[in-house]
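Q: structure, please.
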Amino acid sequence: MVWNPLLNNTDYFNSVYSAPPPNITFPNPTFFGVTSTFEDPLTIGPSNDSLQIGTAHGFYFFDSLRDFTLFHIFTANITEGDYLGTLDVFGQVREIDPIRYLTVIGGTGDFMLARGLATCTLIELYRGPPGAARWTLFFDLDLYY
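A: Model (predicted):
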């Protein structure tokens, strides 16, 4: 990925993309096999200045030859507020869907053994030059624990 100073947001969001797998010799318009590892803040609101309550750590990879679909695996580590612990989130989403659904598959601390649904809404998407983008997501959780 090419670093773009117009999209530099490393004080808040960090992502590292891999190159496509070397054995792909056919056109790859959906970035099949490309992986991104990330560490992003969890905040109360969409602004960088919003109260940070934790950090999300994980990765996703493009997993379709035909569509822009992403398979996500990440842990939300909540370190501030009334409830503390981690939530593990897992699932496949289509990049273009404004509302995405992921599964909560576990948790620790106050979220011990949590299960449920993470409804993810795209709040903002900015696409820069090829290989550069930034987005803001809102998560609404329905948990059973």
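Q: please make it C-alpha for all contacts and neighbour counts, starting now.
A: Will do.
Q: which parts of this structure are strands?
A: Applying DSSP state E to the chain gives strands spanning 14-17, 35-43, 52-62, 69-78, 85-94, 99-107, 115-127, 133-144.
Q: for those strands, which one sits closest to Asn28?
A: strand 52-62 (10.7 Å; Cα to Cα).
Q: next, the second sequence, to be compared with the first:
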Amino acid sequence: MTYKQHCHTIGAQHEVDEWIQKLHHAKEKVSRLHFYFHDTLSGKNPSAVEVAEASMTKKSPTLFGLLNIFDDPLTEGPEPTSMLVGRAQGLYGSAGQQELGLLAAMNFVFTIRKFNGSSVTILGRNAVFQPLREMPIISGTGAFRLARGFVTAKTYFLNFTSGDAIVEYHVVAIHY
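A: Presented below is the predicted three-dimensional model:
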């Protein structure tokens, strides 16, 4: 570690220590966010890729045992050209044998405005063919330290052939 990196680490730790000291006086906030998640499995530059599958996955109607890693853009509107507000990074695996249900573990990492550099972490079941799904927020970073809450997901677009999807997300995050 260089001297500069060491000083940056100490400075960051000092900022965290100050935040913790003020925590017992802090008031909880509720932040509501809305954006679109673009999961692209097709084309030359997919944002989601298959990394593993079980021997029986291709025979399963739910693709049971399939695991994908993703780094998907989050945009203000449903159009891919809409303003980028962050990235969704994580993994999802087909965990349902009877119904397509994904186990999703992901971070929404924000890149604009007051939440730039902050993230919320989601871990839960995403029953993709349900009209509206709910998953819990289990934590966060930056402005979302100690976050809890939930997200709702609603499919805006799905191409059954390619697997490409655009999903509308509403976030309700309780944090300090």
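Q: if we can go back for a sec, Phe26 of structure 1 is nearest to which of the strands of structure 1?
A: strand 52-62 (15.6 Å).
Q: corresponding residues in structure 2 for the closest one?
A: The aligned range for strand 52-62 of structure 1 in structure 2 is 84-94, by TM-score structural alignment.
Q: the matching stretch vs structure 1, average offset?
A: Compared with structure 1 after fitting, stretch 84-94 of structure 2 has a mean deviation of 0.7 Å; criterion: mean Cα distance after the TM-score superposition for structure 1.
Q: what sits up against that stretch?
A: Contact partners of stretch 84-94 of structure 2, identified using Cα atoms under 8 Å, 6 or more residues apart in numbering, comprise 35, 37, 62-76, 100-112.
Q: ditto for stretch 92-102 of structure 1
A: Residues from elsewhere that reach stretch 92-102 of structure 1 (Cα under 8 Å, 6+ apart): 67-72, 89-91, 117-122.
Q: against structure 2, where does it fall?
A: The aligned range for stretch 92-102 of structure 1 is 125-135, by TM-score structural alignment.
Q: next, the distance between the ends of that stretch.
A: Terminal residues of stretch 125-135 of structure 2 lie 7 Å apart, using Cα to Cα, to the nearest Å.
Q: ok, Leu103 of structure 2 to Ser119 of structure 2 distance?
A: 19 Å.
Q: between the two, point out the one with more neighbours.
A: Ser119 (24 against 18; other Cα atoms under 10 Å).
Q: what range does stretch 17-27 of structure 2 cover in structure 1?
A: So stretch 17-27 of structure 2 sits over no part of structure 1, by TM-score structural alignment.
Q: returning to that earlier point: turn the strands of structure 1 into a markdown table, including distance to Leu7 of structure 1.
A: Shown next, in a markdown table, are these (distance: least, Cα to Cα, whole Å):
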| stretch | distance to Leu7 of structure 1 |
| --- | --- |
| strand 14-17 | 11 |
| strand 35-43 | 15 |
| strand 52-62 | 20 |
| strand 69-78 | 22 |
| strand 85-94 | 23 |
| strand 99-107 | 24 |
| strand 115-127 | 9 |
| strand 133-144 | 7 |
